[in-house]
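In: Sharing a model prediction with you, sequence too.
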Amino acid sequence: MAVAGKTFGIVGALSVFPRRLIAREVERQGGNLRRGVTRQTTHVVFGRRLLTNAAEAEIEARFEREICHGRRVLSENGFLRALGLATGPETSALTRQSLIEQSALAPRLFDLLSLFDAFEHDSEPYSFRDLILARKYAGLIASGAGWGAIARSVHRSGHVASLTALSLHHEGMDTIYARLAEGLSELDGQMLLGLDLPGDAELEELFVEAEAAEETGDYDAAAAFYQRYLAIDPTDSVTAFNRANCLRAAGRDAEAVHEYVRALKLDPSFAEAWFNLGGLIGEEGHVGSARRHLKKAIELDADFADAIFNLAKLEFDAGNLLEARSLWERYLELDKDSEWARMAERGMQFVNLHLLSKTAG
C-alpha cells in the first residue's frame, strides 16, 4: 500500500512501536499521521492498548463508525507492514469467507480479532494456522469468553502462531489460559517489540485523561491535561485542536483562538480547525474573517456540510441572499433529512419569496 498522500489516525495507543518513530516514518514516505480521527483521515489504526482503556461495546461502535465513514481500518501489524517496518508471514490462499465458514466464527468477531492481530495475517490471504486459531477462538467464544479477552490475552504468549499447539481455555470473561501438564497457565510472555521511549507512556496517559475529562464535561481539567501533553510534544495538531475546543466550551474564547491558530500552524490542512475557528470568530462579530475561515474549510473539504451550512447562514445574515441560497442548495445535496436540512429549505423559501416580492414590486 502506498503511504504518500494518505492520512492515518491512531485510535488508542500502539503497543509494538513508539508513536514518534512511526510519525517520522509516515512523514518520510509522504503521508500524514494524526492522533485520533479527523475529516481528512483515510486510514484508522486501532492500537492494542485500546483494549485496556475501552469496553468491548465502545470498540465495536468505533469500528462500525469508521467503516460507515468509508475509512480503511488497520491493525498495528497491518500498519507496520504498510510502512515496510514489518514483513508478513508466508501467505496462503485462504480467504476471509473461507475461514469464517470453516471455523463457524461470527464475521464481526472475526473482523475484530483480526483488527487486534489475533491471527498471523491482518487481512487476506490467511494461512492454515489462522484457520486453526479461528477454530480455537470460536470454541472459546462458544463457551462464554469475550472477543476482547482473547485479543488481550493472545499476545502474552509471543507470536500468535505459537497458540496453534496449545489447548486454550478460559475462566470467566477476562483471561485466556493454556492447559499444560502442570495445569492451567496464563499466556504470559513479553510483548513483541516493546520499544517505548521515555515520555511515550506519559503522553498516552495524558491524552487518555484529557479525553475522559472532556467527555464528562470537565473542560478546564481537560484543557490542563492537553496543555501538559503539548509541553512534552508541541507538534501535535490534534491535541492543540482538542484543547481549543475545551477552552471554548469553558468560555475561555481568547485562549481557544490561540490554540486553533496553533493547530493550523502545525497543520494548515486541518479543515475542522478552520471551521471551528471561523465559528468562534463569527460569534465575536468578525464576519469577514469568519467568512474566510469557513471558505478555507470548504476548499479543503468540499463535502464539509456543517461548514457549508454555517457559511450560508453567515451570508444570509449579511444580506447576501443569492449566495446564501446557492450554499443551502449545495448543503441539501449532502443532507436531505435532518433538522438542519429543514432549516436550509426554509431559508431558501424565504430568499425565493423575498426575491419574488422585489420583482413583483
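Out: Happy to help now that I have it. Numbering: from 1, shown residues only.
In: C-alpha from now on. contacts and neighbour counts both.
Out: Fine.
In: The closest residue to Glu186 other than its chain neighbours: what's it in contact with?
Out: Closest residue to Glu186 apart from its sequence neighbours, by CA to CA, 6 or more residues apart in numbering: Tyr177 at 4.6 Å. Tyr177 makes contacts with Leu168, His169, His170, Glu171, Leu184, Ser185, Glu186, Leu187, as judged by CA atoms under 8 Å, 6 or more residues apart in numbering.
In: Tell me if I'm right that the third one and Ala142 touch.
Out: Pointing back at His170 there. No: using CA atoms under 8 Å, His170 makes no contact with Ala142, being 11.0 Å away.
In: the more surrounded of those two?
Out: Between His170 and Ala142, His170 has the larger neighbour count (other CA atoms under 10 Å), namely 21 against 12.
In: all helices of the stretch 51-200 of the chain, in order?
Out: With DSSP state H, counting those that start in this stretch as the criterion, the stretch 51-200 of the chain has helices at 56-68, 76-83, 96-103, 107-115, 128-142, 147-154, 200-215.
In: circling back to that earlier point, hmm, which two among the contacts of Tyr177 are most spread apart?
Out: Glu171 and Leu187 (13.0 Å; CA to CA).
In: related to what we said a few turns ago, let's have the helices of the stretch 51-200 of the chain in CSV, adding distance to Ser237.
Out: Shown next, in CSV, are the helices of the stretch 51-200 of the chain (distance: least, CA to CA, whole Å):
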stretch, distance to Ser237
helix 56-68, 21
helix 76-83, 21
helix 96-103, 37
helix 107-115, 26
helix 128-142, 39
helix 147-154, 30
helix 200-215, 13
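In: Out of these, flag the one nearest Ile232.
Out: The nearest among the helices of the stretch 51-200 of the chain, by CA to CA, is helix 200-215 at 7.6 Å.
In: Quick one, which of the helices of the stretch 51-200 of the chain gets closest to Ala302.
Out: Nearest to Ala302, of all the helices of the stretch 51-200 of the chain, is helix 56-68, at 19.0 Å by CA to CA.
In: now the closest one and helix 147-154, what's the angle there?
Out: Orientation check (axes from the mean of the first three to the mean of the last three CA atoms, to 10 degrees): helix 56-68 against helix 147-154 gives 100 degrees.
In: and helix 56-68, which residues are buried?
Out: Glu56, Ile59, Phe63, Glu66 (16 or more other CA atoms under 10 Å).
In: any idea which of these is the one closest to Ile281?
Out: When these are compared for distance to Ile281 (CA to CA), Glu66 wins out at 30.6 Å.
In: put this beside the first:
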Amino acid sequence: MRRLRWLGLRWRAVAWLVLERRERALALFDQLLQEFPDDLYGLASRAHVLAQQGDRAAARHAFERLLELDPANGQHWFNHGFLLEEAGEFAPAEASFRRATELSPQLDRAWYGLGLVLIRLRRLDEAAEALKRNTQLQPMSPYGWYQLARVHVDRHEPEEARRIIRHLHRFEPKVAAQLERETGLAVAHTG
C-alpha cells in the first residue's frame, strides 16, 4: 500500500510538471517527502523545481540533503556545484565539480562547470585541461570550444585559439565568427 501511495504522489507531481504547474508539483513533492523523507527521487525533483523557481537557497539545501543520502552520485555533485557557482562561491563549487568528475568521469557538464569555475579563479592551465575533457566528451557542442579558445587567448596562445576557431567554422560558424570579433584573431577558412 505504501508503494502505491509513493507512486501516486510521484506520478501526480510529474503530471503537474508536464503541465508546467510547478507550484502544484512542488506541493506534491513536499507531501511525498513528508511521508517518505529520504526519497532520493522526491528530493532531487524538489531541488530542481526550487532552482527553476529561483529559490536557490532551498534548492541548495535539498541538494545538500541528497549528498548526505547519496554521496556517490556524480549528478547530485554537479547540481550542487552549479548552484554554488551561480552564487559566486567558486572554491566550494570547484570541490563539488571535481567530486562530480571523479564519480562520473563521462559527465561532460561537470567538466564544463569545473572549467568555468577555474577560469573565474584565474587558474587557466587547469581550466584548459577541464575544458579539453569537456570537448572530448561533447565534440559538437560549441560551449566548451568557445571557453577553451578564450582560455588560450588569455594564456597568450593565439595559434591554439585560431586552431579552435577554424575547427568551429566547420560546424558552428556563428560561434567562430563571434570568437574572431571578440579576440581580434582573424582566421582564414573555407566555406
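Out: Yep, that arrived. For clarity, every value in this text was computed on a predicted model and none was experimentally measured.
In: TM-score for this pair?
Out: Once superposed, chain against chain, the TM-score is 0.76 (TM-score structural alignment, normalised by the length of the second structure); 159 aligned residues with a CA RMSD of 1.9 Å.
In: Matching Ala87 of the second structure against the first structure, which residue comes up?
Out: Aligned against the first structure by TM-score structural alignment, Ala87 of the second structure finds its counterpart in Glu284.
In: Check the offset of stretch 70-81 of the second structure from the chain's centre.
Out: For stretch 70-81 of the second structure, the distance from its own C-alpha centre to the chain's C-alpha centre is 11 Å (CA atoms, centre = their mean, to the nearest Å).
In: whoops, stretch 56-70 of the second structure was the one
Out: 16 Å.
In: The residue lying closest to Pro158 of the second structure once chain neighbours are set aside: how many residues sit nearby?
Out: Closest residue in space to Pro158 of the second structure, ignoring its immediate chain neighbours: His152 at 6.5 Å, by CA to CA, 6+ apart. Applying the criterion other CA under 10 Å, we find 19 residues in the vicinity of His152 of the second structure.
In: again, but for Glu283 of the first structure
Out: A count of neighbours around Glu283 of the first structure, defined by other CA under 10 Å, yields 11.
In: ranking the helices of the stretch 51-200 of the first structure by burial, who's on top?
Out: Comparing the helices of the stretch 51-200 of the first structure by mean neighbour count (mean count of other CA atoms under 10 Å), helix 147-154 comes out on top with a mean of 22.
In: What strand or helix carries the residue most central in space within the second structure?
Out: The residue lying closest to the centre of the second structure (CA atoms, centre = their mean) is Arg109, at 4.7 Å. If you go by DSSP states H and E, Arg109 of the second structure is part of helix 108-120.
In: so stretch 201-208 of the first structure matches what in the second structure?
Out: Under TM-score structural alignment, stretch 201-208 of the first structure corresponds to residues 4-11 of the second structure.
In: no, scratch that, I was asking about stretch 315-330 of the first structure
Out: By TM-score structural alignment, stretch 315-330 of the first structure lines up with residues 118-133 in the second structure.
In: neighbouring contacts of that stretch?
Out: Outside stretch 118-133 of the second structure, the residues that reach it (CA under 8 Å, 6+ apart) are 90, 94, 108, 111-112, 114-117, 144-145, 147-148, 151-152, 154-155.
In: Quick one, which of the residues you listed are buried?
Out: Applying 16+ other CA under 10 Å to the contacts of stretch 118-133 of the second structure flags 90, 94, 108, 111-112, 114-117, 144-145, 147-148, 151-152 as buried.
In: Am I right that Asp30 of the second structure is in contact with Arg46?
Out: Yes: the pair Asp30 of the second structure / Arg46 is scored as a contact, 7.5 Å apart, by CA under 8 Å.
In: Which one's more surrounded, those two?
Out: Shown here are Asp30 of the second structure and Arg46; by other CA under 10 Å, Arg46 has more neighbours (26 against 18).
In: so which helix or strand takes in the more buried one?
Out: helix 40-52.
In: Find me the equivalent region of that helix in the first structure.
Out: Mapped onto the first structure using TM-score structural alignment, helix 40-52 of the second structure spans residues 237-249.
In: Can you classify Gly251 of the first structure by secondary structure?
Out: Following DSSP: H, G, I helix; E, B strand; the rest coil, Gly251 of the first structure is assigned to coil.
In: quick one: it from Ser153 of the first structure, how far?
Out: Distance from Gly251 of the first structure to Ser153 of the first structure, counting by CA to CA, to the nearest Å: 44 Å.
In: How about Trp274 of the first structure?
Out: Distance, Trp274 of the first structure to Ser153 of the first structure, using CA to CA: 42 Å.
In: got it, and Leu277 of the first structure?
Out: 44 Å.
In: cool, Leu99 of the first structure as well?
Out: Taking CA to CA, one finds Leu99 of the first structure at 21 Å from Ser153 of the first structure.
In: go on, Asn32 of the first structure?
Out: Applying CA to CA, the value for Asn32 of the first structure to Ser153 of the first structure is 31 Å.
In: Run through the residues that contact the residue mapped onto Gln227 of the first structure from the second structure.
Out: In the second structure, the residue equivalent to Gln227 of the first structure is Asp30, according to TM-score structural alignment. Going by CA under 8 Å, 6+ apart, Asp30 of the second structure touches Arg46.
In: ok, average deviation of the helix or strand harbouring Asp30 of the second structure from the first structure?
Out: Using DSSP H and E, Asp30 of the second structure sits in helix 22-35. On superposition with the first structure, the mean distance recorded for helix 22-35 of the second structure (mean CA distance after the TM-score superposition for the first structure) is 1.4 Å.
In: Perfect, I'm done here.
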